[in-house]
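*Asks:* my questions concern the predicted model and sequence given below.
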Amino acid sequence: MGARRTHGWWSRTGTVPSMATLTKLVDCLTSHGDGVALIDAERQLTYRELADEVATTAAQLGPSRRLVMIMARNDIETIVSYLAVHAAGHVAILVSPDSDLTPLTDTYDPDIVVDHGNFDERRAHSAHDLHPDLALLLSTSGSTGSPKLVRLSHANLLANATSIAQYLDIGAADRAVTSLPLSYCYGLSVLHSHLVRGAGVIVTDHSVVDPRFWTLFTEHRATTLAGVPYTFDLLESIGFDRMQLPHLRYLTQAGGKLAPDRVSRYAALGEQNNWQFFAMYGATEATARMAYLPPNLAKTHPNAIGVVIPGGSLTIEPSIDDPAVGELVYSGPNVMLGYAESPADLALGRTVERLRTGDLARRTDDGLFEIVGRANRFVKLFGLRIDLARIETVLADRRIEAFCADGGDQVIVAVTGKHDVGEVRRFVAQSCGLPQNSVRVCLVDDLPRTPAGKPDYAAVKALATQQPQPQAPTDVRALFAEVLRVAPVDVTDEATFVSLGGDSLTYVTMSIQLEDALGWLPPDWHTTPIGEFRPRTGRMFGRTVEMSVVLRAAAIVLVVGSHIQLFELWGGAHILLGIAGYNFARFVLPAPTLAQRTRWIALAAAGIAIPSMVWIALALVFTNDYAWTNLFLLNKVLGPDGPTQGHLWFVEVLVFMLAGVLALMAIPWIDRVERSRPFWFALAVLAIALAVRFDVLGLDPSQDTRRYTVLCFWFFALGWAAAKAPTMWYRLFVAAIVIVNVPGYFHDSARETLVIAGLLLLIAVPSIRVPAFVAPVAAALASGSLFVYLTHWQIYPLFGDHRLLALAVSLAFGIVLHSAYRWALARITFEVRRRTDRADRLLERSS
């Protein structure tokens, strides 16, 4: 660090300011001296060092007051930039870099845009008239992309930060983790409240299900963790209640109502483990917090939002129907200046004195406030503000008349019986950015209305209890548990084949047996919640088999038959590469978190590499077919070349492709981009692969076959794009890419025709009806295709010129070996689960 400077907003040699004398959050930085301020995986800054970096950055911004849009990433560079904007007297707009920012940028036209500490200075002087009190603009209550913003002052920020720090008793020894986005008022309040007390903040964008999050948490002795209800869902999924966190002092929860039983449970868990649980209530319009539930009352009053924060006041404006219930109104120094809906509003001063929350509340005999309903048509789930009226509008655009109500932890949607429940559920979940199990669709003969003809939302809400949650047939649940080797308790109505860990191998078996159980195979069944499966009476001819299954079965027969020289129909391996990309996009990429996604990709690669290496090791012992480089799947890279050394190119290529994709998808911003634009991301990957295919980098396989992995990646990427194509028109576009780019690749018209036909069938024909006896044969061949490919090189030479027999035995041997492998894997999984459960029971008894 360079020499420290003296600036107007802090002084190197000045006395420590008291909270009463502060006008900005940044005024207190140097008062905390050499205490640790920010920590990430690479470095840490003391408050004095942070003040230096903020001062340097503030000087770069210049004296002319401007509107600065900051891409709010959870990293030290973003925090320094954010504090520098305050220090220099500018106005910040904090936005999520993953949201659609077009409405905001078009409306407000920021003077400067900051991303990763880099400044895009668009003009030297502001295009806007900025009110002197204005400090920060945030989107309302977790919503993103809307031009409607909350206007906050320095006084708002400081008042709420000091209030939160007071009731949480934050001290300099505390360290919090940025487990929430900084563009969200709750996440930002964690930063503010710790800065004013000289506490440390551990900066990370890792999810709580990512082991790297807990490595930072434990190594740096974090004392506090903040989360929205969904955070606590994730914590339960990783066994948080069994974690040993000796430095944890308290958990805080906001961003939506947590179910009362869970509030009680976390309060009890905190008592058991010597930490506290604070359930809190707030809104962006109040800078963050308005009320909190003291930990000692959480077990006995889990329905309450608690008491007002220090410095604020809550009142209830009684309704005519029930004087004890009314709209909750908050007053305090943290109430926003007002809303901004256009640039002209940035010149306004205070337009709001009291905050009407829109929540209906009552006051208990114990003096606690309790929310009993909503005065408006918004609900908050997963930290997002969901507009129920907008859901009704977008459904109406699809000619679906519906009434929507707040179901607490779900959106309740009432539709008439002529609509498909699964389709409505998926559409609502997708349009709101919610998981499907947060949307409950109820069928009614007529939409409920009041005597005055208005929607009866109370009746809609009651439907959730009147109509039992649909249950999948018991035999279907048992089937999922058996095929996927998961505990029956995990097979819930909300679970899907993908969420339970299904892959391209188990998909084949599952699809065949599921059709036997239901009498049909629902479309997109692998991503459909199990609770939506229904048997269908009356069976059609034969069975439905997915085209990818048929193609895998046919391709492996073509590969083996061509190698045996029973016939010469080359191209099956490249069709298999396309299918591999297709299945990768459907079964691996849908993982809900970055940590799970990287784990699933690694498992997919291991599922190919491990059995391959085991078989190659056996072949090395009993044959002279391979070299040691084959054992480590490096023959294409290291050689040696020879008549048998390239036999396993397909396995090597596929493993290296998955390793490359794993490295790519492990980058957080890449992961976010793919989730927000899955088809266009896949298309971009395909474009890069095609650039290599056309020798842009000079990688010609005729010059060096060891580079073949890179050159044939475009087949994998093509399957990936096909799986992510959202409509038939997009699929046709991918099909056109096949037709244009395959010719000339092999310099063999017959081979190219076969590959084009196979890939077009994969893209354009989702499934096909086949005679009943064909389905299990196709399933067995497709499931065992890897093992058939691995072993046929050693099997078919045993039969000399009896080529047809050699083909039959090679296929059968691979299928049997695959079945044995799956059985062994299931036994290992069972034994691991049994020992883990036994260890957990012993641990519970000892505690």
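*Replies:* Here it is on my side, so go on. Numbers count the residues shown, from 1 in each chain.
*Asks:* only C-alpha atoms from now on, for both contacts and neighbour counts.
*Replies:* OK.
*Asks:* show me where the stretch 201-350 of the chain has its strands.
*Replies:* For the stretch 201-350 of the chain, the strands defined by DSSP state E, counting those that start in this stretch cover 224-227, 250-253, 276-282, 289-293, 304-308, 313-318, 326-331, 338-340.
*Asks:* so which of those gets nearest Asp115?
*Replies:* strand 338-340 (23.2 Å; Cα to Cα).
*Asks:* give me the next element, helix or strand, following that closest one.
*Replies:* Using DSSP states H and E, the helix or strand that follows strand 338-340 towards the C-terminus is strand 355-363.
*Asks:* elements contacting that next one?
*Replies:* Using 3 or more Cα pairs under 8 Å, 6 or more residues apart in numbering; DSSP states H and E as the contact test, the elements touching strand 355-363 are strand 326-331, strand 369-374.
*Asks:* compare the strands of the stretch 201-350 of the chain and give me the one nearest Ile756.
*Replies:* Comparing the strands of the stretch 201-350 of the chain against Ile756 with Cα to Cα, the closest turns out to be strand 224-227 (50.0 Å).
*Asks:* against which helices or strands is the closest one packed?
*Replies:* The contact analysis (3+ Cα pairs under 8 Å, 6+ apart) places strand 224-227 against strand 175-177, strand 250-253.
*Asks:* how about the strands of the stretch 201-350 of the chain in JSON lines, adding mean neighbour count and distance to Gly660?
*Replies:* Below are those laid out as JSON lines (neighbours: other Cα atoms under 10 Å; distance: least, Cα to Cα, whole Å):
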{"stretch": "strand 224-227", "mean neighbour count": "22", "distance to Gly660": "33"}
{"stretch": "strand 250-253", "mean neighbour count": "20", "distance to Gly660": "38"}
{"stretch": "strand 276-282", "mean neighbour count": "24", "distance to Gly660": "42"}
{"stretch": "strand 289-293", "mean neighbour count": "25", "distance to Gly660": "44"}
{"stretch": "strand 304-308", "mean neighbour count": "24", "distance to Gly660": "48"}
{"stretch": "strand 313-318", "mean neighbour count": "17", "distance to Gly660": "56"}
{"stretch": "strand 326-331", "mean neighbour count": "22", "distance to Gly660": "53"}
{"stretch": "strand 338-340", "mean neighbour count": "20", "distance to Gly660": "45"}
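*Asks:* put this next to the previous one:
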Amino acid sequence: MTLETKLAGVPFAANLARFGDRIAVRTGSESLSYRELGRRVQEMAASFGHGRRLVALQADNTLPALVAYLAALSSGNPLLVLPTSPAAAEALTDAYDPDIVVHTGNGQALLDVRRDETLHDLHPELALLLSTSGSTGSPKLVRLSADGIQANAAAIAEYLQLRPTDRAATTLPLSYCYGMSVVNSHLLAGASLALTDLSVVDPCFWDLVRAENVTSFAAVPYTFDLLDRVGFADMDVPSLRYITQAGGRLDPERVRSYAELGRQQGWDLYVMYGQTEATARMAYLPPDQALEHPNAIGVPVPGGSFRLEPVPGLDACELVYSGPNVMLGYAERSQDLSRGRVVDELHTGDLARRGADGLYEIVGRRSRFVKIVGLRVDLGQVERMLADLGVTAAAAGSDDAVVAVVEGDHDLGLLAKTLAQDLGLPRAAVELHPVEAIPRLSNGKPDYPAVAALAGAGAAAGEGGGDDDGGPTVPDAGSMDVGRIFAEVLEVGSVAATDTFVSLGGDSLSYVAASIRLEDALGYLPEGWHLMPVCELSSTRHRVRQAVAPPEGRAGTNRTRRLFAPMETGIVLRTVAMVAIVSTHIGFFHWQGTAHVLMAVAGYNFARFQLSGSRTERFRRHLRSIARIVVPSVAVIGLAFAVTDKYAWHNLFLLNTLLGPPGWSDYSRFWFVEILVHILTGLAFLLAVPAVDRVVRRWPWACGVALVVVDMPLLFGLVDSRYPGQGPVLWLFGLGWAAAASRTVWQRSAVTALAFLTVPASFDNPYRSATILAGCLLLLWLPALRVPRGLHRTTALLASASLYIYVTHWLVYPLFESVDVAEPLAKGMAVLASMVCGILYWAVATRAMAAVERHLKGRRALPPRIAVGREAPAR
């Protein structure tokens, strides 16, 4: 096949070049016109060779995967879309033995051509093979035709009124039929895609939305929980034209709430209904009907129709759909790829009714399927998977979780983890309960309502007890799921699948403990984990372990990887800085400037943990974080005030930098805590102002830079400083903020230039300046540093306790000044004792403050409970 050969297949994919130089795809690093995208698609199609062959692709949201997907559709080569789970993908590959497997990674697509000619008898209409149940690895696939794909894309484009100026952000994976339909409909209409795999909880996503003038994005029900947590209602997104929702039933009140929000802000909410068996969409609710009819799925898509078929034994009717987008039929083995159309209409398995207004509404389910976080799970397949493991079980469930009862004595924890992995679900979405015998009805069939009623009843594999004092039990991190780790580290009673570390109130003080335990459980921490929902973070475990496996190479390289492992730069800097600060104050060795590096780290962490969520939620979180600094610090300062004569009342109220004597003295020992509290308090109240909040959400990087600029008059001596020769520190906090908000090379380069401009001008000591500059640049350019594996625990412990070490060491090391040993030994002992005392104080104080927080919430502390798919209690 030459590039000039006219491609056959799905028309919209075969004729991309007809839109010429109009932008088709933006990835953040490059833009492709339709002409260029069409050329790349033709090149990829040509690489598939002559004749039709079965192509397999693990489709992710990358340009190489998109090109491979379109190349298969355009050239008429049937495409098997593999699920994201490696185990499930391998199972389907083994079952269907594709002729070509496309692997994507490192910005390119690699073809594994297994044979020159196909072994399969491929039906002429066959274009696409999709899993019926998300990523379960079931060999049962949906067979879709080229005409069906084209027809459904055209229907979607019609009722969404897509126009060339539209640009959709790819919030759902290309491997999911809903995400795939977004791609198809936009490319058919000559609109464009903002190709990304960012989550809506990531500030980078909203930077992308604004920078690329995104007009729409797709959402499944749990996406709206995430939108609530990031304060979407208060965001300024002027380009947004509409949001679509599918992938499961959205609560009617949530439909009404977002429809009203859209009406206020100038965008529409399209509630939609569909199944993979119908290529994607079967119905949509016109936006102007959402407020009055939030329970409805709406009307059939253009070209489609519904009828209601009575169900024997039920006082209800099953919804049956007809239209050109209905599948050809199912495939359960490779021989089925030769079959033509065996299905003319689709029995959806959903019970429905039609209102007087002509709108359809789903009232129940006939089939044994549930949808969890957008994935359709076959409960019968769950039972078969457990049977393959030698387990007799009955499975039920809802759109919250799979619930199964298991006969006999089994390790339910291991079974639940295995099942969750194979289903591609968050671990917290699988509950297993031990029973002596499966509950059964009088006819001998399993009593599935009784099984479903066990949901949330404390699964043996899912929940543990608590300590006598009300605190949670802490089992080994390697055996815990993400939700439980969050519950225990953050001392919360309930964690939802849509919760993130930040939304649960996590901050820089709890970040270290969470990161270390998560790394033990997951094997590796993906970048930006603190913003990832529990359900997404849980699913990274096996994928990330495989992605970071050491490449084959020299033995020395592998040995280095075994001895050293990456650790987040901010954590390493906190540990190094605290050791240097204490040692310098004691005189064990001298290394100045590390406290100022910590101020940059504080700004860095503030931008990561404190800028998301609604204004009210964020304000509470700010005050809580400030209290976690003030309470333990003031407790120590109060003790020092009582037992020594080196401190005054302005130290006790953290006001020495404002009201105490100018210059450096014993009174200034707690300057870092004071200034940090002043900065955080000022920002908390400033960000509570709606206008400021909107500015920060829209331009987070510029706001970090603005803090540097605001401090420049003091920095360059245009205004007198109370501490001559030491310089102000707000600019350092702003520099750290800007480093965290930097998303592009030019932004990092600009912050680098700003650091070189400001750091040398702030301090007279060149060695201090070099330390601060190095710390800021490490924070900016290197997200992780390789640390000997044996030091990971110690590093994490010192970083976690850094504040407590800082405030206590002033009282600890003087006790060693009169020790009758050699001076270097005495100082070394003082450093070690300061570290140990600080760690002990951290352990006691954090537990005490957590107990107080639980008491103030007015409820008795309970063992952590993972509430999948439900709203976590307000914090």
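*Replies:* Okay, I see it. A quick note: this is a predicted structure, and the numbers were derived from the prediction, not measured.
*Asks:* can you list the helices and strands packed on strand 355-363 of the first structure in JSON lines and add distance to Leu463 of the first structure?
*Replies:* JSON lines is the format used below for these (distance: least, Cα to Cα, whole Å):
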{"stretch": "strand 326-331", "distance to Leu463 of the first structure": "25"}
{"stretch": "strand 369-374", "distance to Leu463 of the first structure": "17"}
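*Asks:* picking up where we left off before, the strands of the stretch 201-350 of the first structure into CSV, with extra columns for distance to Ser548 of the first structure?
*Replies:* Converted to CSV, these look like this (distance: least, Cα to Cα, whole Å):
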stretch, distance to Ser548 of the first structure
strand 224-227, 41
strand 250-253, 45
strand 276-282, 49
strand 289-293, 52
strand 304-308, 53
strand 313-318, 61
strand 326-331, 57
strand 338-340, 52
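*Asks:* wait, which of these is closest to Leu388 of the first structure?
*Replies:* Proximity to Leu388 of the first structure (Cα to Cα) singles out strand 326-331 among the strands of the stretch 201-350 of the first structure, at 18.9 Å.
*Asks:* just tell me the aligned range of that closest one in the second structure.
*Replies:* Aligning strand 326-331 of the first structure against the second structure (TM-score structural alignment) gives residues 317-322.
*Asks:* out of the helices and strands packed on strand 224-227 of the first structure, which is closest to Leu61 of the first structure?
*Replies:* Across those, Leu61 of the first structure has its closest neighbour in strand 175-177 (28.4 Å, Cα to Cα).
*Asks:* tell me which helix or strand comes right after the closest one.
*Replies:* Going down the chain from strand 175-177 of the first structure, the next helix or strand is helix 185-195, by DSSP H and E.
*Asks:* what's the average per-residue distance for that next one once overlaid on the second structure?
*Replies:* Compared with the second structure after fitting, helix 185-195 of the first structure has a mean deviation of 0.6 Å; criterion: mean Cα distance after the TM-score superposition for the first structure.
*Asks:* before we move on, what about stretch 809-821 of the first structure?
*Replies:* Here stretch 809-821 of the first structure, set against the second structure after superposition, deviates by a mean of 5.2 Å using mean Cα distance after the TM-score superposition for the first structure.
*Asks:* mind listing what's buried in that stretch?
*Replies:* Buried positions in stretch 809-821 of the first structure, judged by neighbour count with 16 or more other Cα atoms under 10 Å: Val809, Ser810, Leu811, Ala812, Phe813, Gly814, Ile815, His818, Ser819.
*Asks:* mind telling me what element Ala851 of the second structure is part of?
*Replies:* Using DSSP H and E, Ala851 of the second structure falls within helix 823-856.
*Asks:* I meant Leu45 of the first structure, not that one.
*Replies:* Using DSSP H and E, Leu45 of the first structure sits in strand 44-46.
*Asks:* and for the match of strand 326-331 of the first structure, what's in contact with it?
*Replies:* Identification of contacts with stretch 317-322 of the second structure by Cα atoms under 8 Å, 6 or more residues apart in numbering yields 282, 304-311, 344-353, 366.
*Asks:* let's see that with 10 Å instead.
*Replies:* Stretch 317-322 of the second structure is contacted from outside by 278, 282-283, 300, 303-311, 343-354, 360-366, using Cα atoms under 10 Å, 6 or more residues apart in numbering.
*Asks:* mean deviation, it versus the first structure?
*Replies:* Stretch 317-322 of the second structure sits 1.5 Å off on average (mean Cα distance after the TM-score superposition for the first structure).
*Asks:* circling back to that earlier point, find me the equivalent region of the strand holding Leu45 of the first structure in the second structure.
*Replies:* Aligned by TM-score structural alignment, strand 44-46 of the first structure falls on residues 31-33 of the second structure.
*Asks:* I'd say Leu337 of the second structure and Leu122 touch.
*Replies:* Yes: the pair Leu337 of the second structure / Leu122 is scored as a contact, 5.4 Å apart, by Cα atoms under 10 Å.
*Asks:* how many neighbours does the nearest residue to Leu798 of the second structure once chain neighbours are set aside have?
*Replies:* Once flanking residues are discounted, Leu798 of the second structure sits nearest to Thr575: 5.5 Å by Cα to Cα, 6 or more residues apart in numbering. Applying other Cα atoms under 10 Å, we find 21 residues neighbouring Thr575 of the second structure.
*Asks:* contacts only, for Thr575 of the second structure.
*Replies:* Counting by Cα under 10 Å, 6+ apart, Thr575 of the second structure makes contact with Ile581, Leu598, Thr794, Thr795, Ala796, Leu797, Leu798, Ala799, Ser800, Ala801, Ser802.
*Asks:* out of these, who's nearest Glu30 of the second structure?
*Replies:* Nearest to Glu30 of the second structure among the contacts of Thr575 of the second structure, with distances taken as Cα to Cα, is Leu598, at 36.0 Å.
*Asks:* name the helix or strand for the closest one, please.
*Replies:* helix 594-609.
*Asks:* tell me the gap between that helix and the middle of its chain.
*Replies:* In terms of Cα atoms, centre = their mean, to the nearest Å, the centre of helix 594-609 of the second structure is found 23 Å from the chain centre.
*Asks:* that concludes my questions; thank you for your assistance.
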